[in-house]
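# I'd like to go over a predicted model; first the sequence, then the structure.
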Amino acid sequence: MSYRDAVLDLLLGGRCVGCAAPGRPLCPDCAVLLEVAASPAWPTPVPAGLATPWAAAAYEGLPRAMVLALKERRVWALARPLARVLAVAVSAATAGAAGPFVLVPVPSRPSSVRSRGHDPTATLARLACVVLRGQGVDATAYRLLRSRPGVLDQSGLGAAARATNLAGSMACRTGPLRDLAERTPRARFVVCDDVLTTGSTAREAQRALESVGLQVHAVATVAATRRWSAEGQGAGALKGDPRLSG
């Protein structure tokens, strides 16, 4: 254990979310495991018309623990490493395409934002843009979408129920849309989320953007659950280490 980790453990009682080593929320050994590559992650079944979804990790082990710790326990120190993973997915999704790129976070339900005290997906999209701009990519994040009332918690819902629950649940915010039209008139849009499960959420976000004339180039997520079809198995590349593959 490093001196820094020893001090953090003494003062805060912190533990790494990956291996439970005392100290910082993500120890150096586990941080190395996040040097990942993204691949298409098509869910099964695929929502009709879904733009190509990309994920940089399987939603299990370390990535899952990090997402949940940020989302549910507000472990802020995990936002930047998760944003770097999201940036990997965005880079793969936009490879060979000309920018500028606009990252559009999937909106959280207002009740979730109130209970959690933050909007993790919006935070990850904003920080991923910082990473991408540092790599010379013309990228910005815009919270173009809002969630309409009446959407149920998705936990435990299957693909069909999720699609029904989300149908028509998102709309574009007119103020940010006007600002975007002035600043980046030729942008390519990438829907961003923390986790891809059935693809219903991403497809609804895509529908809402396309309903106002914006073409979605791709979907990019930190991680994907193991629901993808044969042509999208690459998102399971993170395996072989118990901290990654559970």
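Now that the structure is in, tell me what you want to look at. Keep in mind that what you see is a predicted model, and the values were worked out from it rather than measured.
# switch to C-alpha atoms for all contacts and neighbour counts from now on
Will do.
# ok, now how distant is the residue positioned nearest the centre of the chain from residue 121?
Of all residues in the chain, the one closest to the mean position by CA atoms, centre = their mean is residue 194, 2.5 Å from it. Using CA to CA, to the nearest Å, one obtains 6 Å as the distance from residue 194 to residue 121.
# and the comparison structure, right after this:
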Amino acid sequence: MRGWWQDLTDLVLPAECGGCGRSRTVLCPECRAALSGAAPRRVRPVPEPPGLPEVHAAAPYGDEVRAALLAHKERGALTLAGALGTALAGAVRAAAAGPEGGPVLLVPVPSARRAVRARGHDPVRRIALAAAGELRRVGTPARVVAVLRQRRAVADQSGLDSRRRLENLAGALEVRAGGARLLGGGRPVLVDDLITTGASLTEAARAVRHALVHEGGRTAVYAHPTREEMGERMAGSTRGTVVRAAVIAAPPDSFETNRN
């Protein structure tokens, strides 16, 4: 028969590691290393959708990393948010590196409302908040700016190829009223838990660019600056904001260093 102290322990300590299933730990040292043990790297899905911002990922998507992400997202293992946020923070630091000033603005890619209701929480926003806290802890000014929202319903992405995912999401996101002003006050980094085809981040970047260019008035946004655009920025003829992106995980073959 279980004692009351065992029931209390289950409320305080998770029953098993979110990555490998080891008992009595949120995430074991080996699984933490799989998430955050390597330096974040640039990733490019194949094919790379036009308009995809520069994306950095913390870890390859597989085994323990996949298990931890699914446990947090689909099974409500909310205690994993801290470890996942630490991994995302590393990718955000890599993505935000550069001469631009101001605080780092983490912009979560929004989930469909029906998905949030079904899960009982918004996993990407929760991880983004944890990542912002970790960035501030190590001295990087950062905050979450949840300005993106879905403007129309989209079909379930599972089972769709890269082209159909882009078509499904085209024009689906927008920046909330007043969001452009918030985004113009720092270094925006789109954040998500996972990149596969890049369709979600491409649409999120489009919505942010549109808001900054058309609503912000003075701000020009370059996902992949051309030589002419870089010249404009250096000359000071327009204020440029580079939109980048960071994720926790990406398919192993999307990491640039893994390509032939």
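Arrived safely. Note that the coordinates shown come from a computational prediction; the quantities given were computed from them, not determined experimentally.
# picking that back up, the residue nearest to the centre of structure 1 - that's part of a strand, no?
Yes: remark: residue 194 of structure 1 belongs to a strand, assigned using DSSP: H, G, I helix; E, B strand; the rest coil.
# would you map the strands across structure 1?
39-40, 53-55, 101-105, 139-141, 145-147, 170-172, 188-196, 216-224 (DSSP state E).
# and the third one, how far from the chain's centre?
Going by CA atoms, centre = their mean, to the nearest Å, the spacing between the C-alpha centre of strand 101-105 of structure 1 and its chain's C-alpha centre is 11 Å.
# packing partners of that strand?
helix 120-134, strand 139-141, strand 188-196 (3 or more CA pairs under 8 Å, 6 or more residues apart in numbering; DSSP states H and E).
# for those, which one ends up most surrounded?
Of these, the one with the most neighbours on average (mean count of other CA atoms under 10 Å) is strand 188-196, at a mean of 26.
# got a list of contacts for that strand?
For strand 188-196 of structure 1, the surrounding residues in contact (CA atoms under 8 Å, 6 or more residues apart in numbering) are 43, 55, 59, 67, 86, 90, 99-106, 121, 124-125, 202, 205-206, 214-225.
# distance to residue 32 of structure 1 added to the strands of structure 1, as a markdown table?
Formatted as a markdown table, the strands of structure 1 follow (distance: least, CA to CA, whole Å):
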| stretch | distance to residue 32 of structure 1 |
| --- | --- |
| strand 39-40 | 19 |
| strand 53-55 | 18 |
| strand 101-105 | 26 |
| strand 139-141 | 25 |
| strand 145-147 | 34 |
| strand 170-172 | 37 |
| strand 188-196 | 20 |
| strand 216-224 | 16 |
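# closest one to residue 232 of structure 1 among those?
Among the strands of structure 1, the nearest to residue 232 of structure 1 by CA to CA is strand 39-40 (5.0 Å).
# which bit of structure 2 covers the closest one?
Residues 41-42 of structure 2 are matched to strand 39-40 of structure 1 when aligned by TM-score structural alignment.
# pull out the buried members of the contacts of strand 188-196 of structure 1.
Judged by neighbour count, with 16 or more other CA atoms under 10 Å as the criterion, the buried members of the contacts of strand 188-196 of structure 1 are 43, 55, 59, 67, 86, 90, 101-106, 121, 124-125, 202, 205-206, 215-225.
# burial count for residue 34 of structure 1?
18 (other CA atoms under 10 Å).
# show me the contacts for it.
81, 85.
# same question, the one 3 residues further on
Residue 37 of structure 1 sits next to 56, 57, 88, 89, 237 when contact means CA under 8 Å, 6+ apart.
# go again with 6 Å.
In this structure, residue 37 of structure 1 makes contact with residue 56, judged by CA atoms under 6 Å, 6 or more residues apart in numbering.
# can you point out the buried residues in stretch 38-58 of structure 1?
The neighbour-count criterion (16+ other CA under 10 Å) identifies 38-44, 46-47, 50-58 as the buried residues of stretch 38-58 of structure 1.
# first-to-last residue distance for it?
Start and end residues of stretch 38-58 of structure 1 are separated by 10 Å (CA to CA).
# what of stretch 13-30 of structure 1?
The first and final residues of stretch 13-30 of structure 1 sit 18 Å from each other (CA to CA).
# and that stretch, how far out from the chain's middle?
Here the centre of stretch 13-30 of structure 1 is set off from its chain's centre by 22 Å, with CA atoms, centre = their mean.
# what does it rub up against?
With contact meaning CA under 6 Å, 6+ apart, stretch 13-30 of structure 1 is reached by 5, 6, 8, 9, 62, 243.
# and these as JSON lines, adding distance to residue 232 of structure 1?
JSON lines is the format used below for the contacts of stretch 13-30 of structure 1 (distance: CA to CA, whole Å):
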{"residue": "5", "distance to residue 232 of structure 1": "39"}
{"residue": "6", "distance to residue 232 of structure 1": "42"}
{"residue": "8", "distance to residue 232 of structure 1": "40"}
{"residue": "9", "distance to residue 232 of structure 1": "41"}
{"residue": "62", "distance to residue 232 of structure 1": "21"}
{"residue": "243", "distance to residue 232 of structure 1": "22"}
